Every structure is written in structure tokens, then in C-alpha cells.
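Colleague: curious how this folds, go ahead:
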Amino acid sequence: MNPAHDEHHLRAQGAQQRFVLPADARQVILVRHGSSTGATTHVVELGELTISNPPLTEDGERQAEAVARALEREAITAITVTPLQRTQQTAAPLARVAGIAPQCIENLREVHLGDWEHSFYDHATAGHPLVSRMFVEESWDVIPNAESSMHFAERVRRGLGEVCAIVDAGETAVVFSHAATIAEICRQATGSRSFAFMATENASISRLIIGRNGEWKLRSFNEVAHLLV
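Modeller: Model (predicted):
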């Protein structure tokens, strides 16, 4: 066999090459936080908002270590978290091995659930009709006093703008965030229906490419193979 000839033959046949980040694009690796505790008395005050702030479970801590192992060889130049401790705890192992201090981007925190901020899962478990309506209409607006879907979408887009401001073209940032936030980013990148990407799993990895002209392209969604080893 002639390796040089074989390589030339594959190129001639149009064989797909492995992805290489274009020099004029940025890669944003989106990581959902690890498994966190349910009902909690932990909260954080952000302006006029009181936000539920549960810590990771022991399983969540193991997931965080798995994320670090999965990403430790990536050419990462920035790590971001939200004001909520579950993202900070999930980011900690990767920040340690990469030697990068995480930066906090408040705009990429979870959607605020208004009157249900501390009781959403109780309502969901009880089968509250507004939960079903929320998923049918694919809108946060049906929850009493929740952050509007429009405001949430605008906030998330501003947050990604903040990420782009701290990484140069050709570089990669790892963004530790939340299920609804990652789903909203994926929705905007693909033009999908509102809740199409709400299946984001704990400690999953998704990859977004932001091009020279600011266009968003979703490269992968909900990678979880690193959690199976």
C-alpha cells in the first residue's frame, strides 16, 4: 500500500476531513451543570430576584470530574460560569486542570420561574395543568410572573456576546450553564421551535461555532459518552 497515494485518493473521492476550527471563528463548548439537589433552601440574591441555588449531589460531583477528563485536552482559553453554585462546582475540576480561573456571566443563568422559582418540581410532580400548558405552548410565559420567553432569549444572546468578548477568533471557551439556557442557545442557532432542545442532560456537552459574521452554527448537541466510562 502507498499511504501517500491512498490519502490523495481519499481526497479525490471527497472524503470528509476532521473538523478544524476556522481561524476567524470561535468555538463555545456548552456544558450543563451536573446533577444537583432538588428542593433546597439555598438561594442567591441578584438584584430584586431571589434565585434557587442548589449544590451538586455526589453524582453531580462525579459528573464534573468526567467533564474535566473529556475536555482537558481541548485548547481552551476561557471558562465561564453563572452566579449559581451548581455551574461553579461543575466547572471547578476543569478549571483546576486547565489552570484557568472561571469568569462569571450572569446573563447565562437559568430562566427565572417567577412564583414557581422554588417550587417548579413540586408543581410538576403534582401534575399542575400549567406545566402541561407550558410544554404544549413551549413558553415560559404561562408560569405566574416568570421571565418572559422574549426577555430570556434576549438575555441569553447578550450572554453569548459577553463570551465572544473574552475569546478571540480561533479560540475556544467552555461555558457552564443550565438546561433552559443551553436549549435557548441551540434554538437560536438552528431556528427550531422553542423547546426542541430541552432534553439537555446533566453534564452533557454541546458545541456551538460562532462565525466571523456572528452567525451561530450548532456543531453537536447533548454529548454524554464521557459519562458512561
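Colleague: going by C-alpha atoms from here, please, whenever you check contacts or count neighbours.
Modeller: OK.
Colleague: show me which residues of stretch 208-224 are buried.
Modeller: Across stretch 208-224, burial judged by 16 or more other C-alpha atoms under 10 Å covers 208-211, 216-218, 221-222, 224.
Colleague: so what touches stretch 68-78?
Modeller: Contact with stretch 68-78 is made by 91, 93-94, 97-98, 100-103, 166-167, 171-174, 226, as judged by C-alpha atoms under 8 Å, 6 or more residues apart in numbering.
Colleague: what's downstream of the longest helix anywhere in the chain, the next helix or strand?
Modeller: Using DSSP state H, we find that the single longest helix of the chain is helix 149-166. As assigned by DSSP states H and E, the chain's next helix or strand after helix 149-166 is strand 172-177.
Colleague: what is that next one packed up against?
Modeller: Here strand 172-177 is seen to pack against strand 26-32, strand 76-81, helix 85-98 when contacts are counted using 3 or more C-alpha pairs under 8 Å, 6 or more residues apart in numbering; DSSP states H and E.
Colleague: any idea how far it is from the middle of the chain?
Modeller: Using C-alpha atoms, centre = their mean, to the nearest Å, the mean C-alpha position of strand 172-177 is found 7 Å from that of the whole chain.
Colleague: before we move on, the earlier item: tell me which residues of the longest helix of the chain are tucked away?
Modeller: Across helix 149-166, burial judged by 16+ other C-alpha under 10 Å covers 149, 152-153, 155-157, 159-160, 163-164.
Colleague: what's the most distant pair in the buried residues of stretch 208-224?
Modeller: Farthest-apart pair in the buried residues of stretch 208-224 is Gly211 and Val224; separation 25.3 Å (C-alpha to C-alpha).
Colleague: another for comparison:
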Amino acid sequence: MSPAIPASPNGEHFAEVVVVRHGQTEWNVSGTIQGRLDQELNETGRQQAAMVARRLSQEAKPAAVYSSDLKRAAETAQMIAAACSVSNLVLDQALTERHMGLFQGMKIHDAYKAYSSNDDRNEQLPGGGESLNQLSERCVSRFNAIAEKHKGERVVVVSHEEVIQEICRHADATRSVRRKIPNTSISIVHVSGSDGHWILEKVGDIGHLNEDSFPQHAPGGDGDGGGGGGGASA
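Modeller: Alright, predicted model coming up:
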């Protein structure tokens, strides 16, 4: 069982949610927007996933591992669950990447040429894509439900860059710039569940990759995107 997560000074109990971005894919390397398109990890991505799994296996054992059901996230999550000896692995569509509409499968620079966002968070992307507010509502609601179930415990959630950026923004609204979230980076939020109190503890930690001389982020990343409504996604 995971060690208890301390209560806040006002008595609230939190779940410690360790949020991991999936490992690298070939589309990350080529700068192609993935969104909901289901790409597998490449060999570098599998090595990255093994590294983050090894790191998490040396820390407090999570009570459960939750993951987007897309292959690149699910494979990363499976390696983490195995390394941490966690049998409770949940694949969850609510944790999937932002639907990027007609930009899915496009090169990042072509997408930026075709679409310029007016920073309206309610604006849906062309071709049935999600708005940032729709993405945030979906993910925040799911994180609250996970935290409510795991108060006082540590859990791992494996997801995608746009999702993690929104989670970090929700936890700390003072952030004016959406940060790059490297492949297999670790971000940590403490979430009180239904009380809606979130604390952002860490963003984009890739110490486990640096130790093995891996680059700080995959070439092209999720498209180096994420800013505004037209950011790239993976």
C-alpha cells in the first residue's frame, strides 16, 4: 500500500497524482500532429518508458496506474505498472489526447499556416476538434474522480502533452505560458478530489533521461505545440 500523502494545514487530504507523458513516437520525430491518431512508441520511446518506469519503481509504490487508451500511452503505462508491481492498470478514454480535428496527420508548420487561433478557449478546432475548455473539463473531471478514489495515496496517470498542459494550467492558473512537456517527463499534482483543491508540485521533470544521456526532449516533441487553440498535439 502507498504511504499516506500528508493532509494540508486546513485538514484536506489529497491524492498525489504523478502525471507521465508517453514515450516518443516516429510522428514526434517528424513533427506530425497525432491527436487521437493511434501511433505506437518507437525504439527511443520504449527506452524512455523503461527509464521512467525504473525511476518510479524506486519511489513510493503507486496504488494504481491510469492511462489514456491510445497505444503510445498504454504501452508506457504497462511498463510502469510492471516495474512498480502494480496490478491495477486502468485504460481510460477520458485521459486521451485532445482531438485536433482536421490537423491530425498534418505537419506542425502546415497546421500553423492553415490556422491561427484567436486564443478563444471556447473555440473548437476545425473538423470536429475539441476546444481547450472542452479538453480541460474532460480531464479535470476525470482527475478529480481519480483523486476522490485515492485520497491519501499516490497514483500514476499516463497521458499526452495537451492534456498535461491543461492539468498544470488548472492546478496553477498563474502560469501565463504553456510549458513544453517532454516525452516521459514527470509532473506532480496534489488533488483533493471533489473539493476541487489542486496544488502543482512539479512540471516536466526528466532527470531519469538526463542520467542516461538522453536529449531533454524528443525532436519535434508533440509538435513543440500547445500554445493557444492551434497547438500541436500528441
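Colleague: thinking again about what came up before, what about the longest helix of the first structure, how far off from the second structure?
Modeller: Its matched residues in the second structure lie on average 1.7 Å from helix 149-166 of the first structure after superposition (mean C-alpha distance after the TM-score superposition for the first structure).
Colleague: now do that helix: distance to the chain's middle.
Modeller: 12 Å.
Colleague: please apply the same query to stretch 100-107 of the first structure.
Modeller: Relative to the mean C-alpha coordinate of its chain, stretch 100-107 of the first structure is positioned 13 Å out (C-alpha atoms, centre = their mean).
Colleague: what residues of it count as buried?
Modeller: 102-107.
Colleague: just put the buried residues of helix 149-166 of the first structure in CSV and tack on distance to Ser192 of the first structure.
Modeller: Shown next, in CSV, are the buried residues of helix 149-166 of the first structure (distance: C-alpha to C-alpha, whole Å):
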residue, distance to Ser192 of the first structure
Ser149, 14
Phe152, 16
Ala153, 13
Arg155, 18
Val156, 16
Arg157, 16
Gly159, 20
Leu160, 18
Val163, 23
Cys164, 23
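Colleague: which residues are in contact with the aligned residue in the first structure for Ser185 of the second structure?
Modeller: Alignment note: Ser185 of the second structure maps to Ser204 in the first structure; criterion TM-score structural alignment. Ser204 of the first structure sits next to 31-33, 222-224 when contact means C-alpha under 8 Å, 6+ apart.
Colleague: what about Leu49 of the first structure, neighbour count?
Modeller: Close neighbours of Leu49 of the first structure, defined as other C-alpha atoms under 10 Å, add up to 12.
Colleague: from Arg212 of the first structure, how far out is it?
Modeller: As for Leu49 of the first structure, its distance to Arg212 of the first structure is 36 Å (criterion: C-alpha to C-alpha, to the nearest Å).
Colleague: swap in Ile182 of the first structure?
Modeller: Distance, Ile182 of the first structure to Arg212 of the first structure, using C-alpha to C-alpha: 21 Å.
Colleague: and Ala101 of the first structure, by the same measure?
Modeller: Counting by C-alpha to C-alpha, the gap from Ala101 of the first structure to Arg212 of the first structure is 26 Å.
Colleague: now do the strands in the second structure.
Modeller: 15-21, 64-67, 89-91, 154-159, 186-191, 198-205 (DSSP state E).
Colleague: between those strands, which gets nearest to Lys180 of the second structure?
Modeller: strand 198-205 (7.4 Å).
Colleague: what lies in contact with that closest one?
Modeller: So strand 198-205 of the second structure is contacted by 168, 170-172, 180-182, 185-192 (C-alpha under 8 Å, 6+ apart).
Colleague: quick check, nearest of those residues to Phe14 of the second structure?
Modeller: Ser192 (4.3 Å).
Colleague: isn't the closest one right next to Glu148, touching?
Modeller: Yes. Using C-alpha atoms under 8 Å, Ser192 of the second structure is in contact with Glu148, at 6.8 Å.
Colleague: need the residues touching each of those two.
Modeller: The contact sets of Ser192 of the second structure and Glu148 overlap at Ala15 (C-alpha under 8 Å, 6+ apart).
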